[in-house]
Every structure is written in C-alpha cells, then in structure tokens.
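**Q** sequence and predicted model, in that order:
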Amino acid sequence: MRLRKRAWAKPELENDQNVIFSPWEYKGKWKGLFGNDYPIHLELGCGRGRFINELASANTTTNYIAIDVYYELLVHVLRRANENQLKNLKLIPINVENIEGIFAQGEIEKLYINFCNPWPNRRHHKRRLTHPNLLRQYQNILKQGSEIWFKTDDERLFIDSLEYFKGEGFIGLYIADDLHQSDFQGNIMTEYEEKFCNQGIKIKFGRFKIKS
C-alpha cells in the first residue's frame, strides 16, 4: 500500500497517550498500562480501524492493541477511538517483524490478521504476516490454547497460509472459502472487506488454534 504522506499525522499521534511509540518498554507490562487484568487481543495491520474499534466498543472487558506501520492510517483509528471514548484500545505505529521484542511469552490471548499484503512474488513471501517465520513469533507471544483469526481476499495467499499454519502445528478450527456464505456467526466487516464484497470477491477466513 502506498499512502500520501501527511506531515500532521505523526504529531497528532504523538500527542495522544493511547499511541505507544516505545512499545518495547512495556514488554510483559501491558496489563499494567491498561490498568486492569483483562485479556489482551492484538490486530496486525489495522488499516483505518473500523474492525478494531467495533470490537473494542462491543467488548469493554477485553483490551485491544492495534498495530500498523502507517501514521496516515493510524490517525483515523485514533480519531474514531476517541470519538467512541474507548479506554481499552492502544495503538502501536511499527512494523511487526520483531513482535517478540514487544510482547512477553503468553501475553496475548487472541490475534487478528485481516487483509494483509499478499506479497505474490515468491521472493517476497517472507514478508507475509502469515509466513512461518512470523507464526513462530506469534506462538511465543500467544497464550497456550489461543487463536489466530485470518481473513483475506487473495486465494493464493489463503492456500499458502493454510499450509503455513499446518506446518507450524496450528489446529484449524474453522475454514471458509466464502465467509459470507458460511454459517460463521459474529463477523465484523473491515473497510477492505466491504469493498471486496461489493466487487463480488469471496472472502476467505480461518480460525487457527495453538496446540495446548
């Protein structure tokens, strides 16, 4: 994704205490930052934040952390969260390549990956958020028995990701080649999801569990 740089985006984020620019300082201490003992759920690549804001609004006894590398996107997430007066959502403006440096073992209880870059060129596959290199990091930060929920419009990425999850020992709890025609309940639409559905593109979805 290429976004037009906005000079005002980073300063606006820096002026809000719910945006964490030094997340490694809170490794193993995130519940203390939230000020409660609620479980922590994490979204990687939150876009404009429709998904994570709806989740946080509907589940006030769960803490949420949203990660995205683009300030220009996180500004929209932050504004929406502030409009909703959410106290259970923090934002982190980083790349996820070294996520183990941010969260301690078992600190996260659910992880969401929605419509990440498919990186179709084979030489770029290691950049995929579902690549085994990252799945191994997720296993370390997720509590035993936790789940990863994954949605994409890209069929090749989905097929490859099913193999990635299987190869790293995840258990597939629910797999849908066409989420909106499945019996899955409780789906929350992202901005991209709505766009793709309007174009007639099928949404692929999977729930994967770490072996206890």
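**A** Alright, I've got the coordinates. Residues are numbered from 1 along each chain as shown.

**Q** please make it C-alpha for all contacts and neighbour counts, starting now.
**A** Fine.

**Q** wait, isn't Glu97 in contact with Leu135?
**A** No: Glu97 lies out of contact with Leu135 (C-alpha atoms under 8 Å); the separation is 10.9 Å.

**Q** who's more crowded, the two?
**A** Leu135 (18 against 12; other C-alpha atoms under 10 Å).

**Q** how close does that one sit to Pro93?
**A** 20 Å (C-alpha to C-alpha, to the nearest Å).

**Q** what do you get for Pro11?
**A** 12 Å.

**Q** let's bring in a second one:
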Amino acid sequence: MRQRHKPWADDFLNRHNHIVIPNVTEYKGIWQSVFKNDHPIHIEVGTGKGQFLVGMAKQHPDINFIGIEMAKSIIVSAAQKVLDGEVDNLLLLNENAEDLREMFAENEVATIYLNFSDPWPKNRHEKRRLTYHTFLEQYKEVLDPAGKVIFKTDNRGLFEYSLVSFNAYGMKLEEVNLDLHAISDPLNVMTEYEEKFAAKGQVIYRSRASF
C-alpha cells in the first residue's frame, strides 16, 4: 500500500529524536543504557503505526521495547502514539531491518515480534519473507539463549511456510495457535491490522519459537 507523503515528517522526527532514535548503530550493545535500566529488550520488526508496542509497553513496564519501521510516513504515527500514551519504556527506529546485527549485539535481545509481516507470496520473493532462513540466522545471533520469536499473521500460507522454516532451522515450536482469538488470551495486544481482520471474522494465527 502506498503511503501518503508527509512533508513535515523530517521536522517531527528531529524534534522527537528522544523517541525515534537516530544513528542507531552507535547504540549497538548498549541499548539498556539508553533506557537507563537493565530491563530485557523486546523488539518488533515492522512496527507500523505503533498500536501493538504502545499497548505492550503499558502492559509490561518492566520491559524495554524497540519498534523498527522503515516507512517515515508511518513511524511518525507510531511516535505520536508514544507521546500520547506517555510511555517511557518504548523507543522507535526509522530503519530498514534488513540485518538486525547492525543494530543489536549478540544476545542483546530477549524477544522478537513479527506481526502481520508482508507475505511476499511469489516464489521469487521468498528471500524477503521475515521467516526465511537468512533472517532466522540473524535472529539467533541477537537473541539471548532463552530468547523467543513470536509471530502473528492472518495469512495461512505464510504461517505454514514459517512453521516449516522454523522446524528446518532446528527451532523449538513452543506454541502453534490456529485461531488466536478463539482462546480469548487476555494478554494479547492487537495491532491495527489484527483489529481490522478480526472484525471481519478472519482467523489470526500465532506461533512462539526458540532456538
């Protein structure tokens, strides 16, 4: 989906660089010092407009959250939610998460969230899927030994592909949920997409895996 250009985005990001952090590679290995605590770090790849992470940050004040979103026109909406929500345990990165190892040190991250990632359905685009084995390789490096990858999607094909990919990489599947909303998980925080899909009666899938 094409995003509407927001000419004011650069100025907004510059004024709120305490939320949307620039020069991110400088903080590799020292993200806890940016938060000024030693709480575990959870990251979301493709954070969109920020509803999920703002909700998680409010629900878990003892966790440091970092959202990564490459679209400038979208991350400004996430930053505004952070401001409105008055959460101090959430930072945003306006970056392409092509290689998380450029931003995070080995074992620095406790959990990675992949929410409603682009399914890239064509075979020639397989390498772009965030559960392709080259992405799993980098996740393994930045996650601590007990770290988790939590994946949600409405796309059955991508979900099945991801389960196979996790298994082929030797990951342990700790949860495979074929209808997340049927169990009424009180701790589940919905993304904007999730609310939209669920309202239409679409099934939401979730998995949790570790290395």
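**A** Structure's in. What do you need? As the structure is a computational prediction, the values presented were derived from the model and not from experiment.

**Q** and the TM-score between these chains?
**A** The TM-score (TM-score structural alignment, normalised by the length of structure 2) is 0.96; 210 aligned residues with a C-alpha RMSD of 1.2 Å.

**Q** higher neighbour count, Pro11 and Pro93 of structure 1?
**A** Pro93 (21 against 11).

**Q** ok, the spatially closest residue to Asn88 of structure 1 that is not a sequence neighbour - contacts?
**A** Ranked by C-alpha to C-alpha, 6 or more residues apart in numbering and with sequence neighbours excluded, the top spatial neighbour of Asn88 of structure 1 is Asn63, at 4.8 Å. By C-alpha atoms under 8 Å, 6 or more residues apart in numbering, Asn63 of structure 1 lies in contact with 34, 38-41, 56, 88-89.

**Q** now swap in Ile19 of structure 2 and tell me
**A** Each residue near Ile19 of structure 2 by C-alpha under 8 Å, 6+ apart is listed here: 79, 82, 90-92.

**Q** so which of those wins on neighbours?
**A** Going by other C-alpha under 10 Å, Leu92 tops these with 27 neighbours.

**Q** tell me the secondary structure for it?
**A** Three-state assignment for Leu92 of structure 2 (DSSP: H, G, I helix; E, B strand; the rest coil): strand.

**Q** that one and Lys152 of structure 2, how far apart?
**A** According to C-alpha to C-alpha, Leu92 of structure 2 stands 20 Å off from Lys152 of structure 2.

**Q** SS state for the residue nearest to the spatial centre of structure 2?
**A** By C-alpha atoms, centre = their mean, structure 2 has its centre lying nearest to Glu44, at 1.6 Å. Assigned state for Glu44 of structure 2: strand (three-state reduction, three-state DSSP).

**Q** need the helices for structure 2, in chain order.
**A** Counting by DSSP state H, structure 2 has helices at residues 9-15, 31-35, 51-59, 72-85, 133-142, 156-168, 192-199.

**Q** what packs against the fifth one?
**A** In this case it means helix 133-142 of structure 2. helix 156-168 (3 or more C-alpha pairs under 8 Å, 6 or more residues apart in numbering; DSSP states H and E).

**Q** by contact count, what packs against the helix it packs on?
**A** For helix 156-168 of structure 2, the packing partners by 3+ C-alpha pairs under 8 Å, 6+ apart are helix 133-142, strand 172-177, strand 205-210.

**Q** and the last one with strand 172-177, angle?
**A** Put plainly, it is strand 205-210 of structure 2. Between the axes of strand 205-210 of structure 2 and strand 172-177, defined by axes from the mean of the first three to the mean of the last three C-alpha atoms, to 10 degrees, the angle is 170 degrees.

**Q** same deal with the longest one?
**A** Between helix 133-142 of structure 2 and strand 172-177, the angle comes out at 110 degrees (the same axes, to 10 degrees).

**Q** so how far is helix 133-142 of structure 2 from its chain's centroid?
**A** Helix 133-142 of structure 2 has its C-alpha centroid displaced from the chain centroid by 14 Å (C-alpha atoms, centre = their mean, to the nearest Å).

**Q** rewinding a little: may I ask which of the contacts of Asn63 of structure 1 has the most neighbours?
**A** Neighbour max across those (other C-alpha under 10 Å) = Leu89, 27 neighbours.

**Q** now do the same contact list for that residue.
**A** 18, 53, 56, 63-66, 81.

**Q** what about 6 Å?
**A** Applying C-alpha atoms under 6 Å, 6 or more residues apart in numbering to Leu89 of structure 1 gives the contacts 64-65.

**Q** one more: the one 4 residues further on?
**A** Each residue near Pro93 of structure 1 by C-alpha under 6 Å, 6+ apart is listed here: 67-69.

**Q** go again with 7 Å.
**A** Pro93 of structure 1 makes contact with 21, 67-71, according to C-alpha atoms under 7 Å, 6 or more residues apart in numbering.

**Q** try Tyr38 of structure 1
**A** 61-63 are the contacts of Tyr38 of structure 1 under C-alpha under 7 Å, 6+ apart.

**Q** state the distance from the residue nearest to Lys49 of structure 2 when sequence neighbours are not counted to Val24 of structure 2.
**A** Nearest non-adjacent residue to Lys49 of structure 2, counting by C-alpha to C-alpha, 6+ apart: Ala78, 4.3 Å away. For Ala78 of structure 2, the distance to Val24 of structure 2 equals 18 Å [C-alpha to C-alpha].

**Q** so between these two, which is more surrounded?
**A** Ala78 (25 against 16).

**Q** surely the more buried one touches Gly46?
**A** No: applying C-alpha atoms under 7 Å, one finds Ala78 of structure 2 not in contact with Gly46, separated by 11.1 Å.

**Q** residues near the alignment partner in structure 2 of Tyr71 of structure 1, how many?
**A** By TM-score structural alignment, Tyr71 of structure 1 lines up with Lys72 in structure 2. Using other C-alpha under 10 Å, Lys72 of structure 2 has 17 neighbouring residues.
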